[in-house]
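Visitor: Just to be clear, the model below is a prediction. Sequence and coordinates:
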Amino acid sequence: MADAATSPYLVLARKYRPRDFTTLVGQDAMVQTLGNAFKQNRIHHAFILTGVRGVGKTTTARILARAFNYEDASGPHPTLDLSVEGEHCRAIIEGRHVDVIEMDAASNTGINDIREIIDSVKYAPSSAPYKVYVIDEVHMLSTAAFNGLLKTLEEPPPYVKFIFATTEIRKVPVTILSRCMRFDLRRITPEIMTAYLQSILDQEAIAFEPEALAMIVRAGEGSARDNLSLLDQAIAHGNGMVSAETVRAMLGLGDRARIIDLFEQLMGGAIGEALDTMRQLYDLGADPQTLVADLCEFTHLVTRMKIVPAAADDVSLTPDERSRGAALAGRLSMRALTRAWQILFKGHEEVARAANGLQAAEMALIRLAYAADLPSPDDLIAKLANQPAPASGPPPAAPLARPSGGGGASALRLEPAPVFAADPAPAPPRAPAPPLAPAPPAARARVG
């Protein structure tokens, strides 16, 4: 107990970092491809891993380094079955193996850094079967560094493996990409991420509310590291309990049910009630820009539900979003939803630039509420088509009241407006006169 109390705290993202492919979440397609390559002994010498932040690029690189250098009592043999630690596994996991070299290209961008790799490639590994070079954020290398790496990358020694990781695959030259086996690591789906977070909370013996996990999964945007960092923060914020209220306060979110109330009020034209709801959420600590972003998100959700009803089955949705969103999708037209999205999207930009975010947010809501009352073009056309046609003659003149103090009739009689005859048809244009013949030379001389 004393050791646990005095040892430094290890964050969840490091404590539960996958150490083999069985614990790597959300990348089944890549694992299957690698498994087939290892079984057939068709292991490429260079790999490039791409994907958004926190999906497991560096983790996958370390697991691959373990798989290349796996060695047990029977000898070295590359394998993806890492359930039993091999001779080199512990040192590779802890990042201290001499034959697994990790380099951050963000801080080592020049040709001189690549020359060190090129020079060291000539020497065989000291203890492991393969010498593995892991270059993170490889897109940050300079053009000269990429060019210096080309020849070595194309024909490396048989004991060398390269693993590149990047979040900007388009910035990597095609000459590098053509020499690597590429794997695109996907965002982790909400279903898998929710189950993953639940398993971690169960292992940590921490109580949680499903709505709180839904908020964290939505904010994490498919990144395992971001989700675990938010979960760590939520545990600390809630004093050991992950509740929806604490997560909402931590992320600065408005109550999802209140956001739906606000959306319904705006689409119904109840601008007074909408402004009151906005002010209440603001007083509770919600950021105006976040509130407008939440309205944008809910507008997008309702639109998706209208087009794809199965979108209501998303596990990251709250019960209110699922039921009330589906009802709004059936009630609102696509034209009204797209118009609401445009107004809210523009309002979000205005709130970000405004000196007073609350005022800008309220003006955006006022525009949306009044735009919700506007009839659609189809309604206008139908309304105009149902109006009676005007009479062919001139309209009757309205009676004018007599000036005060005068006697007689109470209204003046107006004479009908005179009717003018139509203009006569214009005369046909006259033919142009023939040009004058030039004067004889004698006549010109007399004139001169």
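Guide: Arrived safely, thanks for sending. Residues are numbered from 1 along each chain as shown.
Visitor: C-alpha from now on. contacts and neighbour counts both.
Guide: Noted.
Visitor: Okay, helices next: where are they in the stretch 1-150 of the chain?
Guide: 2-6, 12-15, 28-39, 57-68, 89-93, 111-121, 143-154 (DSSP state H, counting those that start in this stretch).
Visitor: So for Ile259, which of these sits nearest?
Guide: helix 12-15 (31.2 Å; Cα to Cα).
Visitor: Check which helices and strands the closest one is in contact with.
Guide: helix 224-237 (3 or more Cα pairs under 8 Å, 6 or more residues apart in numbering; DSSP states H and E).
Visitor: Assign a three-state SS to Leu213, would you?
Guide: helix (DSSP: H, G, I helix; E, B strand; the rest coil).
Visitor: roughly how far apart are it and Leu251?
Guide: 12 Å (Cα to Cα, to the nearest Å).
Visitor: same deal with Gln203?
Guide: In this view, Gln203 and Leu251 are 24 Å apart by Cα to Cα.
Visitor: related to what we said a few turns ago, between Leu213 and Leu251, which is the more surrounded one?
Guide: Using other Cα atoms under 10 Å as the criterion, Leu213 and Leu251 rank with Leu213 on top: 26 against 17.
Visitor: Below is an additional structure, to be compared with the one above:
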Amino acid sequence: MSYQVFARKYRPKTFDDVLGQDHVVRTLKNAIEQKRLAHAYLFVGPRGTGKTSTARILAKALNCPNGPMVDFDPENDLCQEIAEGRSLDVLEIDGASNNGVEEVRQLRETVRFAPARGQFKIYYIDEVHMLTNQAFNALLKTLEEPPEHVKFIFATTEPHKILATILSRCQRFDLRPIPADTIASHLQHIAKEEGIALDDSAAWAIAKGADGGMRDAQSMLDQLVAFCGDSIHEENVLDVFGFTSRETVASLVGALLARDTPTALGLVQREADAGRELSQLLGELIGCLRALLIAGLDATTGAEGIPAETWKSLTEAANAYPSERLLSVIDVFAEAEGRMRWATNKRLHLELGLIKSIQALGEVRISDVIKVLAGAADQFQGNGGSPSPERTALPPSEPKAPAPSEATPEPAPVATPVPTPKAEAPSKGALDIDALIDAAPDVAEEPPAPIKTESSKPEPTPEPEKAKEADDDFYKDPLIQKALTMFQATLK
């Protein structure tokens, strides 16, 4: 017998063999057992998730001896004919090459004939979205009221291209991407059957690279066997397909959270020199950041295949930042991913994304300033003007700058810029909020004089000279002067 690739040799034969699609399998089983069979089914899902295999299994269950039956014998002659695509009662049609009106008219002529051996005449149309609108319209009446012995099964990866009138006449089943751990487990099963030593880390790397498609994972394993022989390690997977190891992704995320720009850029350079696919690296990076963001809300979530000790250190580093900072970093990388899709120099956009994301982690935002000032004001009001020993602080990751001098600068006229004391500028453009709070006790000791008003009389309009004096009093307020000093601002 000629050699068969793993994707064909290990194709599911029964409902129990279908992996990762329990919701579809359960519904079809119940429909068969309860004799609630529809006349048209539509299977939707990404490539390699089991659309054609599920359609063939359904055809076997309908046309098997003494059927319809859920627990049929896949080795039966009828089932073997359906599996090999040579059954006269199960016609598999390629929608890409038979998408015209003439092909649909021929199909309408053949539906009148009774099945040869089974109970039903089944038409399976793959990539049904490739049919033209005229072909869809020619199929409408037959699809809505087919003969009792006819069943239609459609499969597509792009359901939005199918006419709504067709969709409304079918029972739709959405097949989901298969989880990576399920794919890795099945690859280990295939390796055991074939006598291949497959490392767990290698199986996980293949499963992540397959991106939810079982057929892609089986094809990759087949290629690795041809390359490596009977022993496959993670390094082989990375070298053949250009994937990035989990340790590299964890190291890059760790450097990002530590705001270590040279280390992060060095890791990108190393991966680029090794011929790794940088788009795949960015996708892994975004996935790890997403997992860290969710882990901050639910500690029971998965670790994206990263070792436990490394994952623990990453979660501790991520907890030092508020969730909105991680969200902003993911947004930066999402923009970089969109630019990398069409760019020739992918490394440039990845490096720019890393630099911007590190800056986003270290920057002080206006919301942080408002929170600190609002907290300080609440403390003064709650303590009768005396400062509280507790203070509202920025996230612990913010850089600290030396406190400026406690001396208050001389007040200046409105049109003259306020002199700024010579103090060391905060690093990375951050604002020294702690120093501003430290200055608050001086402000509380010298509160501004209250303005006396008479409630019985409306407040008179101040004369220009008095208004100017009031403005001068406002600008001479110690708190205003201290804020101008700390923010290095001027009044105009």
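Guide: The structure has been received and is ready for your questions. On a predicted model such as this, the values are computed, not experimentally measured, just so you know.
Visitor: Please state their TM-score.
Guide: TM-score of the superposed chains, computed with TM-score structural alignment, normalised by the length of the first structure, equals 0.79; 394 aligned residues with a Cα RMSD of 3.0 Å.
Visitor: who wins for proximity to Pro319 of the first structure among the helices of the stretch 1-150 of the first structure?
Guide: The nearest among these, by Cα to Cα, is helix 12-15 at 28.4 Å.
Visitor: Measure how far that closest one is from the centre of its chain, please.
Guide: Put simply, helix 12-15 of the first structure sits 26 Å off its chain's centre (Cα atoms, centre = their mean, to the nearest Å).
Visitor: repeat for stretch 118-130 of the first structure
Guide: For stretch 118-130 of the first structure, the distance to the chain centre is 42 Å (Cα atoms, centre = their mean).
Visitor: Show me which residues of that stretch are buried.
Guide: Ile118, Val121, Ala124, Pro125, Ala128, Pro129, Tyr130 (16 or more other Cα atoms under 10 Å).
Visitor: which residues touch it?
Guide: 68-69, 76, 88, 98-99, 131, 149, 152, 156-157, 159-161 (Cα atoms under 8 Å, 6 or more residues apart in numbering).
Visitor: and the two most separated of the residues you listed?
Guide: So, the contacts of stretch 118-130 of the first structure by Cα to Cα: farthest apart are Pro76 and Leu149, at 28.3 Å.
Visitor: related to what we said a few turns ago, any chance of the contacts of stretch 118-130 of the first structure in JSON lines, plus distance to Arg353 of the first structure?
Guide: As requested, those are exported to JSON lines (distance: Cα to Cα, whole Å):
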{"residue": "Phe68", "distance to Arg353 of the first structure": "52"}
{"residue": "Asn69", "distance to Arg353 of the first structure": "54"}
{"residue": "Pro76", "distance to Arg353 of the first structure": "60"}
{"residue": "His88", "distance to Arg353 of the first structure": "54"}
{"residue": "Val98", "distance to Arg353 of the first structure": "51"}
{"residue": "Asp99", "distance to Arg353 of the first structure": "51"}
{"residue": "Lys131", "distance to Arg353 of the first structure": "52"}
{"residue": "Leu149", "distance to Arg353 of the first structure": "45"}
{"residue": "Thr152", "distance to Arg353 of the first structure": "50"}
{"residue": "Pro156", "distance to Arg353 of the first structure": "52"}
{"residue": "Pro157", "distance to Arg353 of the first structure": "56"}
{"residue": "Tyr159", "distance to Arg353 of the first structure": "56"}
{"residue": "Val160", "distance to Arg353 of the first structure": "52"}
{"residue": "Lys161", "distance to Arg353 of the first structure": "49"}
